[in-house]
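Q: below are the sequence and a predicted model; questions follow.
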Amino acid sequence: MSADSQTTIDPTLVGTTATGTDRQGSRVPWRFIGGRAVFYLFTLWAAITMNFFLPRLLKGDAVDSFMARSQGQLTPAAEKALRALFGLDKSVPLWEQYLNYWNMLLHGNLGVSISTGLAPVGDAIASALPWTLGLVGVATIISFLIGTGLGAVIGWRRGSRLDAFVPVTTFLGTVPYFWLGLIFIAIFSTALGWFPAGHAYEIGVEPGWNGDFISEVVSHAALPVATIVIVSLGGWVLGMRNMMLTVLDEDYITVAQAKGMPNQRVLWKYAARNAVLPQIQSFALAIGFIVGGTLVMEMVFSYPGIGLLLLNATNAKDYALMQGIFLVLVLAVLVANILADVAYAILDPRTRQTEA
């Protein structure tokens, strides 16, 4: 009898994502990644192309808006210079503008923003992006961890009183961000005075890596973070709970329990490990869309994030800034999708075997 035939396979691992990883280790699926990379490169090209053409289909442009605000104080020569600066020279064919746009992107130049005093687009985005990443990113991670863990426990203990959390969190998930945010401001800021009502920090506070500034940022972010966590918690709880109910009916769960394994081990090592796979892909997408910010939430709390910056750029018809923000958003979503595919393939060998 060969050595392979004498190898004992744990029956509780058959049909689970643990089977391949236990036998082969968590190897990186390069062929799977390569196929995805080609697809995402095409998607990136299509997104950048649409990013160039769509704003130009709108009526008017940034220079027209700027000329209207100047009330005729600029000469035609100044208007021509502005159009050349923003790549909106009507004497240049559209295809040539498109090639110039690609040339600028490849050199890391996103243009200049007319709505921020002719500042480089990269600088305008760099000043707003950390606030969005810090606020929405932390809130998304917190809601994912709490919602996934709570959903796993609720699914494991189905039929218990914990099921009451599902309709409660689902109801809270239907509440609009701005409505819950206004309620929090009215209660915790206006009535109780526990937290500030808006902005990222108080006027006059010098930004820096010091205790005073960090405490200001944390206190100002408390209500927006709580708003995002509460509203988004229901989706994570419901998704994980439903997947747990499906996984608990699998044979390997029955075998694991019949072998007398501790419930905690069966819950987290077998049931939750397989049920969490769809959650990981959803989490990656949520991380990608963090870059876009939560526009309404940022408006309610006057938070200087990327969403508020995009609103101002749209009102000013600031094509360069709009295109820069959309480009960063597209890149974030694509990278998040790639990371989700890689994580999914590593955790579930069946995925990369099918793709291969």
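A: Sure, I can see it.

Q: can we go C-alpha only for contacts and neighbour counts from here?
A: Fine.

Q: tally of neighbours for R350?
A: Other residues near R350 number 17, with proximity taken as other CA atoms under 10 Å.

Q: nope, D22 is what I was after
A: Around D22 there are 11 other residues, counting by other CA under 10 Å.

Q: what about it, distance to L44?
A: According to CA to CA, to the nearest Å, D22 stands 36 Å off from L44.

Q: same check on I33?
A: Between I33 and L44 the distance is 16 Å, computed by CA to CA.

Q: end-to-end on stretch 108-116?
A: Using CA to CA, one end of stretch 108-116 lies 19 Å from the other.

Q: tell me which residues in that stretch are buried?
A: Within stretch 108-116, the residues that qualify as buried by neighbour count (16 or more other CA atoms under 10 Å) are 110-116.

Q: among those residues, name the ones in strands.
A: 112-113 (DSSP state E).

Q: let's have the buried residues of stretch 108-116 in JSON lines, adding distance to G324.
A: Listed next are the buried residues of stretch 108-116 as JSON lines, based on distance: CA to CA, whole Å:
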{"residue": "L110", "distance to G324": "6"}
{"residue": "G111", "distance to G324": "8"}
{"residue": "V112", "distance to G324": "10"}
{"residue": "S113", "distance to G324": "10"}
{"residue": "I114", "distance to G324": "13"}
{"residue": "S115", "distance to G324": "13"}
{"residue": "T116", "distance to G324": "13"}
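
Q: how many residues are close by A221?
A: A221: 26 neighbours (other CA under 10 Å).

Q: other SSEs contacting the helix ranked longest in the chain?
A: When the chain is parsed with DSSP state H, its longest helix is helix 211-247. Packing partners of helix 211-247 (3 or more CA pairs under 8 Å, 6 or more residues apart in numbering; DSSP states H and E): helix 138-156, helix 165-173, helix 177-184, helix 272-275, helix 277-290.

Q: try 10 Å this time
A: Judged by 3 or more CA pairs under 10 Å, 6 or more residues apart in numbering; DSSP states H and E, helix 211-247 is in contact with helix 138-156, helix 165-173, helix 177-184, helix 272-275, helix 277-290, helix 295-300.

Q: would CSV of these with mean neighbour count and distance to G198 be doable?
A: Below are those laid out as CSV (neighbours: other CA atoms under 10 Å; distance: least, CA to CA, whole Å):
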stretch, mean neighbour count, distance to G198
helix 138-156, 22, 17
helix 165-173, 16, 22
helix 177-184, 19, 10
helix 272-275, 21, 38
helix 277-290, 20, 20
helix 295-300, 20, 8
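
Q: what would those look like in TSV with distance to N51?
A: Shown next, in TSV, are those (distance: least, CA to CA, whole Å):
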stretch	distance to N51
helix 138-156	27
helix 165-173	32
helix 177-184	28
helix 272-275	37
helix 277-290	17
helix 295-300	20
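
Q: want to compare, so here's the second one:
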Amino acid sequence: MNYFLRKLGFYAIALWAALTLNFMIPRLLPGNPVDILLAKLQQRGGIVTAETRRAYELLLGGNSDQPLIAQYWDYLVNVFHGDLGVSVTYFPAPVSEVIAASLPWTIMLVGIATILSTILGVGLGAIVGWKPGTWLDSLVPATTLLAAVPYFWLALILVYAFATTWRLFPGQGGYDVVLDPGWSWEFIGSAVKYGFLPALTIVIASIGGWLLGMRNMMVSTLSEDYILTAEAKGLRNGKILRSYAARNAMLPSIAGFAISLGFVVSGSIVTEQVFSYPGIGSKLLTAVTNNDYALMQGIFLYITLAVLGANLVVDILYGFIDPRTRAKS
């Protein structure tokens, strides 16, 4: 019980630190987002007055008349009430609505692709590591080479092959624009078809890392004494592979999977940009381009919460999977 309480306390402090940094970083950056927006307004022929500046400050959730500590308190209260401000890019839409509209697309695309690449990579890594030095080891350099290829090159190659040359899948967008978004089978089928190439890009680029890591851990685990003892007892190879070797070798992969799952919320910015996919990654890029500080803060906050939440779940699961973790803590 003490182990789990300490973990919850640690992540509560980490959450407070993340909220504080999310509040401070935009205020520590050179320049002022209000000045940037007012300069753009002037370039378009707008008239800037004191009332205009005041309106822009309130729009971005700031108030220069308040001391910093009061602004910080208001920020915390607004965050816990779900108020992340108003997006300048998608004005007058609140940041929470902009994120809510794009987040499901990223979770479905990057989440499913991450799970598939992890399962395939860890499974193949366990098989390759079980028989090191065989022809299966030739898979490792090939997958590692694919992982080294930049995302946008791999995405462009897939678009050229499957969308432009063979015309099997669409190359851009998230669904057929003639359809109304909803839970109809027609729309779901369209979303799956449009998401196939972006998902394939992520799986191909990610599977090599999982395969190599699991393969190396399997080779190291096979030299442990308990593996030799299991073999001496005459246990079947399949039993040793599943219950002894793979189960212990995959513990580091669980931690890596938690981090990867947490970063699902951030999306794959390059992949989404190449495929014009309506996910959170494209929204983040748009926010950076347009100096939309409220939207940037909101997306960074969601990413932080996802990473902390995923790591907390895995830390708790670690305590159940490997009792030695609780003992050392």
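A: Received, thanks. As the structure is a computational prediction, the values presented were derived from the model and not from experiment.

Q: sorry, back to before: please tell me how far the longest helix of the first structure is from the chain's geometric centre.
A: Here helix 211-247 of the first structure shows a centroid-to-chain-centroid distance of 13 Å under the convention CA atoms, centre = their mean, to the nearest Å.

Q: give me the mean deviation of that helix from the second structure.
A: Its match in the second structure and helix 211-247 of the first structure itself, once the structures are fitted together, sit a mean 0.7 Å apart by mean CA distance after the TM-score superposition for the first structure.

Q: so where is that helix in the second structure?
A: Alignment of helix 211-247 of the first structure against the second structure: residues 185-221, by TM-score structural alignment.

Q: next: stretch 110-117 of the first structure.
A: Per the alignment by TM-score structural alignment, stretch 110-117 of the first structure matches residues 84-91 in the second structure.

Q: mind listing residues that contact that stretch?
A: Stretch 84-91 of the second structure has contacts (CA atoms under 10 Å, 6 or more residues apart in numbering) with 37, 56, 58-62, 75-76, 78-79, 92-98, 283, 286-287, 289-299, 301.

Q: if we use 7 Å, what do you get?
A: Here stretch 84-91 of the second structure makes contact (CA atoms under 7 Å, 6 or more residues apart in numbering) with 59-61, 78, 92-96, 287, 290, 292, 294-295, 298.

Q: ok, of these, which one's closest to R167 of the second structure?
A: The shortest approach to R167 of the second structure among those belongs to A287, at 32.5 Å (CA to CA).

Q: and the gap between that closest one and K233 of the second structure?
A: 61 Å.

Q: now V34 of the second structure
A: 72 Å.

Q: so the two - more neighbours on which side?
A: V34 (21 against 9).

Q: ok, that one touching E57?
A: Yes - V34 of the second structure lies in contact with E57 (CA atoms under 7 Å); the separation is 6.3 Å.

Q: G129 of the second structure corresponds to which position in the first structure?
A: G129 of the second structure maps onto G155 in the first structure, by TM-score structural alignment.

Q: so who does the closest residue to its match other than its chain neighbours touch?
A: Spatial nearest neighbour of G155 of the first structure, excluding adjacent residues (CA to CA, 6 or more residues apart in numbering): R241 at 4.5 Å. Neighbour list for R241 of the first structure: 151-152, 154-155 [criterion: CA under 7 Å, 6+ apart].

Q: and those, which is closest to E298 of the first structure?
A: Looking across those and measuring by CA to CA, the closest to E298 of the first structure is G151, at 28.7 Å.

Q: please tell me how far the closest one sits from R157 of the first structure.
A: To R157 of the first structure, G151 of the first structure is 10 Å away according to CA to CA.

Q: could you do L129 of the first structure as well?
A: Per CA to CA, L129 of the first structure is found 41 Å from R157 of the first structure.

Q: so between those two, which is more surrounded?
A: Between L129 of the first structure and R157, counting by other CA under 10 Å, L129 is the more crowded of the two (23 against 15).

Q: thought the more buried one was touching G305?
A: Yes - under the criterion of CA under 7 Å, L129 of the first structure makes contact with G305 at 6.2 Å.

Q: what does A313 of the first structure align to in the second structure?
A: That one, A313 of the first structure, aligns with A287 by TM-score structural alignment.

Q: quick one: average offset of the strand or helix carrying that match versus the first structure, please.
A: Assigning secondary structure by DSSP states H and E places A287 of the second structure in helix 280-289. For helix 280-289 of the second structure, the mean deviation from the first structure after alignment is 1.2 Å (mean CA distance after the TM-score superposition for the first structure).

Q: after that helix, which helix or strand is next?
A: Following helix 280-289 of the second structure toward the C-terminus (DSSP H and E): helix 293-321.

Q: only the buried residues of the helix or strand following that following helix, if you could.
A: Heading C-terminal from helix 293-321 of the second structure, the first helix or strand you meet, by DSSP H and E, is helix 323-328. Using 16+ other CA under 10 Å as the test for burial, helix 323-328 of the second structure gives no buried residues.

Q: in the first structure, what stretch matches helix 323-328 of the second structure?
A: Using TM-score structural alignment, helix 323-328 of the second structure lines up with residues 349-354 of the first structure.

Q: okay, angle between the helix holding A287 of the second structure and helix 293-321 too, please.
A: 140 degrees (axes from the mean of the first three to the mean of the last three CA atoms, to 10 degrees).

Q: can you give me how far helix 280-289 of the second structure is from the chain middle?
A: Mean C-alpha position of helix 280-289 of the second structure versus that of the full chain (CA atoms, centre = their mean) differs by 14 Å.

Q: pull out the buried positions in it.
A: Applying a neighbour-count criterion of 16+ other CA under 10 Å, one finds 280-285, 287 buried in helix 280-289 of the second structure.

Q: in CSV, list those along with distance to G262 of the second structure.
A: Below are these laid out as CSV (distance: CA to CA, whole Å):
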residue, distance to G262 of the second structure
I280, 14
G281, 14
S282, 18
K283, 18
L284, 16
L285, 19
A287, 21
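
Q: ok, of the residues you listed, which one's closest to V149 of the second structure?
A: Relative to V149 of the second structure, the closest of those is G281; by CA to CA it sits at 19.9 Å.

Q: separation between the closest one and T89 of the second structure?
A: According to CA to CA, G281 of the second structure and T89 of the second structure sit 15 Å apart.

Q: N311 of the second structure now?
A: Per CA to CA, N311 of the second structure is found 32 Å from T89 of the second structure.
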